[in-house]
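Quick check, what structure comes out for this input:
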Amino acid sequence: MSGRAVVMGEEAAALPEGRFLDREEGWLRFNQRVLELAEDAAMPLLERVRFLAIFASNLDEFFMVRVAGLKRRLATGLAVPSPSGHHPKELLERISEVSQELMQRHARTFHDAIAPALADAGIRILRWEELGDTDRERMHRFFRRAVYPVLTPFAVDPAHPFPYISGRSLNLAVTVRDPRTGRTAFARIKVPSALHRFIRLEGDNFVPVEDVIAAHLPQLFAGMDVLEHHAFRVTRNADLEVDEDETDDLVQSLENELLRRRFGPLVRLEVEESITDEVLDILCSELGAEDKEVYRVPGPLNLAGLDLIADLDRPELSFSPMVPVEPPGLDRGDLFAAIDEGELLVHHPYESFATTIERFLALAATDPSVVAIKQTLYRTSGDSPIVQSLIEAALAGKEVVVLVEIKARFDEQNNIAWARKLEEAGAHVVYGVVGLKTHCKLALVVRRDENGVLRRYCHVGTGNYNPSTARIYEDFGLFSTDPEVGEDLSDLFNRLTGFSRKVHYRRLMVAPDGLRTGLTARIDREVAAAADGRPARIRIKVNSLVDEEVIDALYRASQAGVPVDLWVRGSCVLRPGLPGLSENIRVRSILGRFLEHSRVFAFENGGDPEVWLGSADLMPRNLDRRVEALIRVAHPEHRDRLVELLDAAMDERTSSWHLAAGGDWTRHTRDADGAPLRDLQSSLRGDRHLRAFDG
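I've put the predicted structure just below:
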């Protein structure tokens, strides 16, 4: 991009270089905010444990995808500078530096804060040397029964080449000596993935599984002297590469690629800090790991397994239960009748997913008046009632069309399995659009009313049709029988299943053809309103903000005096507060009990606010390489509700993180007098409205 733009038909001043932050470091800073929640002593203890696990899991995915992508660009000679102006090699060096810092901080939080607090609460993660005789005897029996039969030690010598180390597996590097010859040898043991990360002892005490294995190494290497052992772990490139234009069977090609995922190039080697230089040299040499790819941290490794501890039934150490409520209008129990009376906006998890979306599809499956169901599925749960309803509808003879996005990262195998079950039931299954991921969240039910007229009942959402994540992901969904929405969804499904090239819709904005241009046109409209002295303001809530063209449009809006409020959960490369460029832009982030996941866009529109919600983040992949959909919210009360939420997030009395121009995020939890700021998620009622501010 040239850095120049056209605003309302006139050439705008060139925007300065250096106006973008690094996307990768921005994502790491998001994960740092997750870590800060684990460090927060005001959080319930087991929730702090869960945030430690989330941090570790997030970092795994970051290396498997983002770091792997940068390394692939270097290897293939496509290493061009990022929008921030940094070369991929520089970015990798910075990622290594920040990741090392965060991983050490993560380990310190576990050892210095979380583990002692757990012990005080009667929950102990013990190393083998801390176990008493009774626990050791119990682990001896457990090892013989459940561990030994599935272990395979791999020796490394001229007859036994170094074994392949699969991604994210936990391993032991073992050095043994033959007492007869005095020769030493190296061996590797993989910790079976079927075993829990932490083995439960009596009560709420646990021991790392690798400690149990390590204590029994003399049995595995009978007649040898075990000199040392060290845990290590490899992270590999897990991105998939399928040329959709060259394959005749996308499903088969994807399944083949999934098998190869386990054998991707190394991107990180984690080792315990106690490892000896000799053993580390062997691992680096055999695995091809460079110095900057090695991360030495205090054990135990793979703290993503702490979710087992976080799930303990200790309600006094967890968030208090929250029971979602039914949205107003559903108390009569007739969902179709409620949607007939007017559009219905639902907010999960505060309002029930089960009694809205699940019920919507369950009723559609069994209602004899329903003749057709069309649905997109990007991610869903392993025992999905959504898919079961679609299967029941197909078996009942209804026309069922399901677009299953089998390229949904890390859910590919699950989605392929569901797609085949749907096909076996008689549903028409489409595997996405060539060259694009279908990320939009759409459901269309065609139903015959008492007069024999076909009516379309529509749902457009911001989140996946996944009952499991719906309990912890914050999302919106809009139900409608508006004929314009019905026409839009029919047109969009025809595009997804056929060869339609329709790009213009009535109440939808759809990527990749019209979403970026639609949003930038509305941003520029706010600029024109400000120039005319009419009300102008922009409020946006997204998970990520990295698209350069949209960001430049927001910079132009700020330069024109338009207030811009951005609520970004994750990575944001826009620099707020730069004089002459972005002094009218504020960026906030909120993390907590629920994962903020909805995307909402509000434009003041000269005093008649225009509000949109949907599936799209402001990233090039969403705007250029995915099918995304935003729906314009028509009901004034729904618009007001969404604007109220956006304003509450930006309010100085709300606890949040604030982004500075240099890329640092600062957490604000107390006011100038030391009083705690409001927790937005705790303040949200299930009956649609925010609780009023105290005082």
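
Could you use CA atoms for every contact and neighbour count after this?
OK.

which one's the longest strand in the chain?
Ordering each strand of the chain by length in residues (DSSP state E) puts strand 225-236 first.

Okay, angle between the helix or strand just after it and strand 225-236 too, please.
As assigned by DSSP states H and E, the chain's next helix or strand after strand 225-236 is helix 250-261. Following axes from the mean of the first three to the mean of the last three C-alpha atoms, to 10 degrees, one obtains 140 degrees for the angle between helix 250-261 and strand 225-236.

hmm, who's touching helix 250-261?
For helix 250-261, contacts defined as C-alpha atoms under 8 Å, 6 or more residues apart in numbering pick out 237-242, 244, 247, 406-407, 412-413, 416, 431.

What residues of it count as buried?
Residues L250, V251, S253, L254, E257, L258, R261 are the ones in helix 250-261 that count as buried (16 or more other C-alpha atoms under 10 Å).

What of stretch 569-583?
If you call a residue buried by 16+ other C-alpha under 10 Å, then stretch 569-583 has these buried ones: R569, G570, S571, C572, V573, L574, R575, P576, G577, L581, S582, E583.

Centre of the chain to that stretch, how far?
23 Å (C-alpha atoms, centre = their mean, to the nearest Å).

now stretch 461-475
11 Å.

which residues are contacting stretch 542-558?
By C-alpha under 8 Å, 6+ apart, the residues outside stretch 542-558 that reach it are 3, 15, 23, 83, 516, 519-520, 523-524, 526-527, 563-564, 566-574, 581-585, 596-600, 616-620.

Let's see this one next, to set against the first:
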Amino acid sequence: MTKSKEIAKAINLSDSQYYFNRELSWLEFNRRVLHEALDSRTPLLERLKFAAIFSSNLDEFFMVRVAILKDQVQAGVSQRTPDGRTPQEQLEAIAQLLRPMVIEQHHLFEKVLRPEMAFHGIYLLNYKDISSEQRSYLQDLFKQRIFPVLTPLAVDPSHPFPLMANLSLNLAVVVKDPATGEEKFARVKVPNILPRFIELPKQLQQHNGKSNQWIGVPIEQVVAHNLEALFPGMIIKEYHLFRLTRKADIAVVEDEADDLLLAIQQELRGRHFRGSVVRLEIQPSMPKSVRQMLIEEMELTEGDVYEIDGLLNLKDLMSFLALPLPELKDPPWTPVIPPRLRHLNQASKIAQLDDPEDIFSAIRQNDLLVHHPYESFTASVEQFIVQAARDRHVLAIKMTLYRTSGDSEIVSSLIAAAESGKQVAALVELKARFDEENNITWAQKLEKSGVHVVYGLVGLKTHTKIVLIVRQEGEDIRRYVHIGTGNYNPKTAKLYTDIGLLSCREDLGADLTDLFNYLTGYSCQHSYRKLLVSPVSMRDRIIALIRREIEHCKNGKTGRIIAKMNSLVDPQIIAILYEASQAGVQIDLIIRGICCLRPEVPEVSENIHVISVIGRFLEHSRIFHFHNHGHNEVYIGSADWMPRNLDRRVEAVTPVEDPQLVQTLQKILEISLADNRQAWELKSDGSYIQRHPAKNEPERSTQNILMEMTLKS
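As a prediction, this is how the structure comes out:
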């Protein structure tokens, strides 16, 4: 028996010690986000942005992940995760890890970023520190614009505790009746229809005797210092700010819903108020009596309360990124038109649909790989769909819409195509979390115009990013495809790194035809020519690709895997990666977010190395490279290696077969692995260590290098 076989036999690769907890790993990802705000090399307004993203991420984490764990505890679930924790143990571990991070974030803002803002003439003042002229202006503003929208709600035997919206800022106000001496409690919601930070007019932009870039105050302080107008005749004893977070995941029993769209609409109407409260944020000054009342009324425990020393809801710091101060931001980046599409003249292309210089002719020459946001989404993927809608030779357009945006030409192009007589089918995923309302709007608009709208399969989310164009070319029918890693959303395409393949390969066209038939009809397709499809074949195909590398090593050859994705959670995939490491396969993983695999453990994962790249763009592309003894295979697609992607979602991953494009993808992976500026190394104890250039070593930032390369292309 060989040594590797002896080790494999002796070690139980399912042992909980070889797995990190999913929720704690996510918190470590958010810590890396916070570090971008802590890092003095990051421009000031970008630091505020990352502090805001940290808070926004936490909101969603509580609304979904913590809410699920609390539901499991309430239901008496005791099943342990692969790392060996029960739901209750996970909640306790989350709180233990998270509380110091929240303290660090608020200390950073109050003691570092706020003074740095002031140094650059950006003053977010406390109400008590403003001048009498500024106070007078804000009092007038309160009377004219704020007071009319406020609704104080009393709490007493005749006034039950009010319903409060998810993520709302509120003032707990204690007033005293001077006639009876009785103290009473009321709640005042801070209006979210007005800006969180109220800017003072230019003539009042004076502080410390000089003019400044921006001066303002938080709206809740304006409300708090004018409470007498809401409670005339009463004495304001005290007020305390608090914020609550509710469970926000909607629950629809799909196979019992006669109309899925209607069922989701009904759930959405109550999401902001009906979900159970999962977190209460307060300031330390809140007295125990008020604190206890809130805890009891919201059915919380002390473990659900987070004390915030400073401003609540730092998510609103994102608004400062709109200030016209380019010197305090990242250098602007304008996505570049892909080289093979630069010769296409937009005006003539639209006017002359027989123009041989159209996007279809470019795709017929060779497969085309597009890399966003380095390359323009608008000039490539969006133009692909826009031109297909206008081209009289195009017979049909089919695509999936997981998340899109209101200002996209894509939806209007699909409508125009349907109105011109083309066959148009759009699969709109109504269950895309927090985009449900947006997707319902587009689904209804598309249906009214004659587009065949499908809402996906029961029990599965359709997460794949695919477009199929059917075009008449002479006597033949040719199918053009786009298979990508990111959503068809021009806004996120400027912020997320994603890869897309444009091709007219017949086998890919045939595969997408079969996949759309699976999505829209009653097809039971279980095999595809080229595509790896979830939940049908992807898991088995990925395992087979990893096992092939194992066999190469066992036969004395080289085994090598490089995989880039958002998250690695699936225990079965992790276990087979451990087997590969034991067999000698060299594995590099580029995992932006959650990684439940424990790397660099002797005799288990010593050949596995994991990095996370965090930067100005959100790393979102999925690229999978298998060495295959020199016959390199590279895949891209929409799926992470998570149970939900492999078992509970419709996903598609495609091979990239053009040798030149394979080299391009390998280069992208190599650049990421060599990063010494934005990369963090995951250690076997679960900690992440940020890489730094060695002495006299040049700085290698993945995203900066890719921007420079794109400009030179």
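
if we can go back for a sec, which one of the contacts of helix 250-261 of structure 1 has the most neighbours?
I406 (28 neighbours; other C-alpha atoms under 10 Å).

That one matches what in structure 2?
In structure 2, I406 of structure 1 lines up with L430, judged by TM-score structural alignment.

can you give me the helices for the stretch 501-650 of structure 1?
Along the stretch 501-650 of structure 1, the segments classed as helices by DSSP state H, counting those that start in this stretch run 515-531, 548-559, 620-624, 636-650.

one step back: which non-adjacent residue is nearest the match of I406 of structure 1?
Nearest non-adjacent residue to L430 of structure 2, counting by C-alpha to C-alpha, 6 or more residues apart in numbering: E436, 5.2 Å away.

Distance of that neighbour relative to F377 of structure 2?
With distances taken as C-alpha to C-alpha, to the nearest Å, E436 of structure 2 is found 24 Å from F377 of structure 2.

for T520 of structure 2, same thing?
For T520 of structure 2 relative to F377 of structure 2 (C-alpha to C-alpha), the value is 27 Å.

quick one: which of these two has more around it?
Neighbour count, other C-alpha under 10 Å: between T520 of structure 2 and F377, F377 has more, with 27 against 17.

centroid residue for structure 1?
Residue closest to the average C-alpha location in structure 1 (C-alpha atoms, centre = their mean): N58, at 8.0 Å.

Tell me if that residue really is in a helix.
Yes. Assessed with DSSP: H, G, I helix; E, B strand; the rest coil, N58 of structure 1 lies in a helix.

Assign the residue nearest to it when sequence neighbours are not counted to helix, strand or coil.
Closest residue to N58 of structure 1 apart from its sequence neighbours, by C-alpha to C-alpha, 6+ apart: N31 at 7.1 Å. The three-state label given to N31 of structure 1 by three-state DSSP is helix.

Trace I103 of structure 2 over to structure 1, please.
Match for I103 of structure 2 (TM-score structural alignment): Q104.

Over to R279 of structure 2?
R279 of structure 2 maps onto R268 in structure 1, by TM-score structural alignment.

Give me the angle between the helix or strand where its match lies and strand 225-236.
Element membership for R268 of structure 1, per DSSP H and E: strand 266-272. Put simply, strand 266-272 of structure 1 runs at 140 degrees to strand 225-236, going by the same axes, to 10 degrees.

Strand 266-272 of structure 1 vs structure 2, average offset?
If you overlay the two and look at strand 266-272 of structure 1, the average distance to its match in structure 2 is 0.7 Å (mean C-alpha distance after the TM-score superposition for structure 1).

how far is that strand from where the chain is centred?
Distance of strand 266-272 of structure 1 from the chain centroid (C-alpha atoms, centre = their mean) equals 23 Å.

One more: stretch 640-653 of structure 1?
That offset, for stretch 640-653 of structure 1, works out to 24 Å (C-alpha atoms, centre = their mean).

Does A426 of structure 2 touch K398 like I think?
Yes. Proximity of A426 of structure 2 to K398 meets the contact threshold set by C-alpha atoms under 8 Å, at 5.8 Å.
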